[in-house]
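Novice: have a look at this fold, sequence not included:
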């Protein structure tokens, strides 16, 4: 079922467009030395945004205080706006029965986009 949902996500849920946005953002951020940690987080979110079904977000063990500081900077500069855009898409998709699974994935992406440092994305068992 996961492959079917992922294919529908790419086509109907906007997954490919979101993937491209995070990928381009990550590439642009990696052009500067200061932007590399933020670009890497964009790549993490891009991977989840392309195929979100069957993946989960976990807290990374041993998160550092540097990650906390970077999360605060991320939230202030871009995180809140990215979070709000995913929540807006989730609310719109939740208006239809078919869109509810896609809305849940947008909420998952919103939580990762709000504070990506110190988070891991892994395949769900089963």
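Specialist: Received, thanks. None of the values given here were measured: they were computed from a predicted structure.
Novice: switch to C-alpha atoms for all contacts and neighbour counts from now on
Specialist: Will do.
Novice: residues in contact with residue 30?
Specialist: For residue 30, the set of contacting residues under the criterion of CA atoms under 8 Å, 6 or more residues apart in numbering consists of 36, 37, 38, 39, 40.
Novice: turn those into a markdown table, including neighbour count, distance to residue 60 and secondary structure.
Specialist: As requested, these are exported to a markdown table (neighbours: other CA atoms under 10 Å; distance: CA to CA, whole Å; DSSP: H, G, I helix; E, B strand; the rest coil):
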| residue | neighbour count | distance to residue 60 | secondary structure |
| --- | --- | --- | --- |
| 36 | 16 | 19 | helix |
| 37 | 16 | 16 | helix |
| 38 | 21 | 17 | helix |
| 39 | 23 | 18 | helix |
| 40 | 19 | 15 | helix |
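Novice: nearest to residue 50 among those?
Specialist: For residue 50, the nearest member of the contacts of residue 30 is residue 40. The distance, counting by CA to CA, is 15.6 Å.
Novice: and the comparison structure, right after this:
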């Protein structure tokens, strides 16, 4: 299964992963320049790593996320989240136009929720997804 995930990740990286990671990195750099938004920059760089190599990993809600994450997500949504969500939609459209790109288009659309509200979520291996149960 790890071989399949690696092949999917390499194809993903070529077709859209690098471009989306650059978008998240630019958002992170802007957040670091503004100083007060450094926590958003950290989240943006974390998501950039996830977008580069997504297969075999998933996101889960952190149990210790509270009201600050909720408020932060609203701020993120207004200033950066919707731009990144639009970028996911824009990169998924050409992927849907080819037969081989359809699974990658769906994977791209599945990343929209974390692009809209990244705070209070954690990126984990799919092997660890239900480890707490």
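Specialist: Arrived safely, thanks for sending. Because the structure is predicted, anything quoted here is derived from the model rather than measured.
Novice: quick one: TM-score?
Specialist: Overall, the chain-to-chain superposition scores 0.89 on the TM-score scale (TM-score structural alignment, normalised by the length of the first structure); 125 aligned residues with a CA RMSD of 1.7 Å.
Novice: of the contacts of residue 30 of the first structure, closest to residue 26 of the first structure?
Specialist: Taking CA to CA as the measure, residue 26 of the first structure sits nearest to residue 39 out of these, at 3.9 Å.
Novice: what's the strand or helix carrying residue 48 of the first structure in contact with?
Specialist: Element membership of residue 48 of the first structure [criterion: DSSP states H and E] is helix 36-50. Contacts of helix 36-50 of the first structure with the rest of the structure, by CA under 8 Å, 6+ apart, involve 6, 10, 15-16, 18-23, 25-30, 55, 74, 109, 112-113, 116-117, 121.
Novice: if we use 7 Å, what do you get?
Specialist: 10, 15-16, 18-19, 22-23, 25-27, 29-30, 109, 116 (CA atoms under 7 Å, 6 or more residues apart in numbering).
Novice: how about those in TSV, adding secondary structure?
Specialist: Shown next, in TSV, are the contacts of helix 36-50 of the first structure (DSSP: H, G, I helix; E, B strand; the rest coil):
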residue	secondary structure
10	helix
15	helix
16	helix
18	helix
19	helix
22	helix
23	helix
25	helix
26	helix
27	helix
29	helix
30	coil
109	helix
116	coil
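Novice: so which of those residues comes closest to residue 88 of the first structure?
Specialist: Comparing the contacts of helix 36-50 of the first structure against residue 88 of the first structure with CA to CA places residue 109 closest, at 12.0 Å.
Novice: that closest one matches what in the second structure?
Specialist: Per TM-score structural alignment, the equivalent position to residue 109 of the first structure in the second structure is residue 111.
Novice: how near is its match to residue 73 of the second structure?
Specialist: Residue 111 of the second structure sits 15 Å away from residue 73 of the second structure, going by CA to CA, to the nearest Å.
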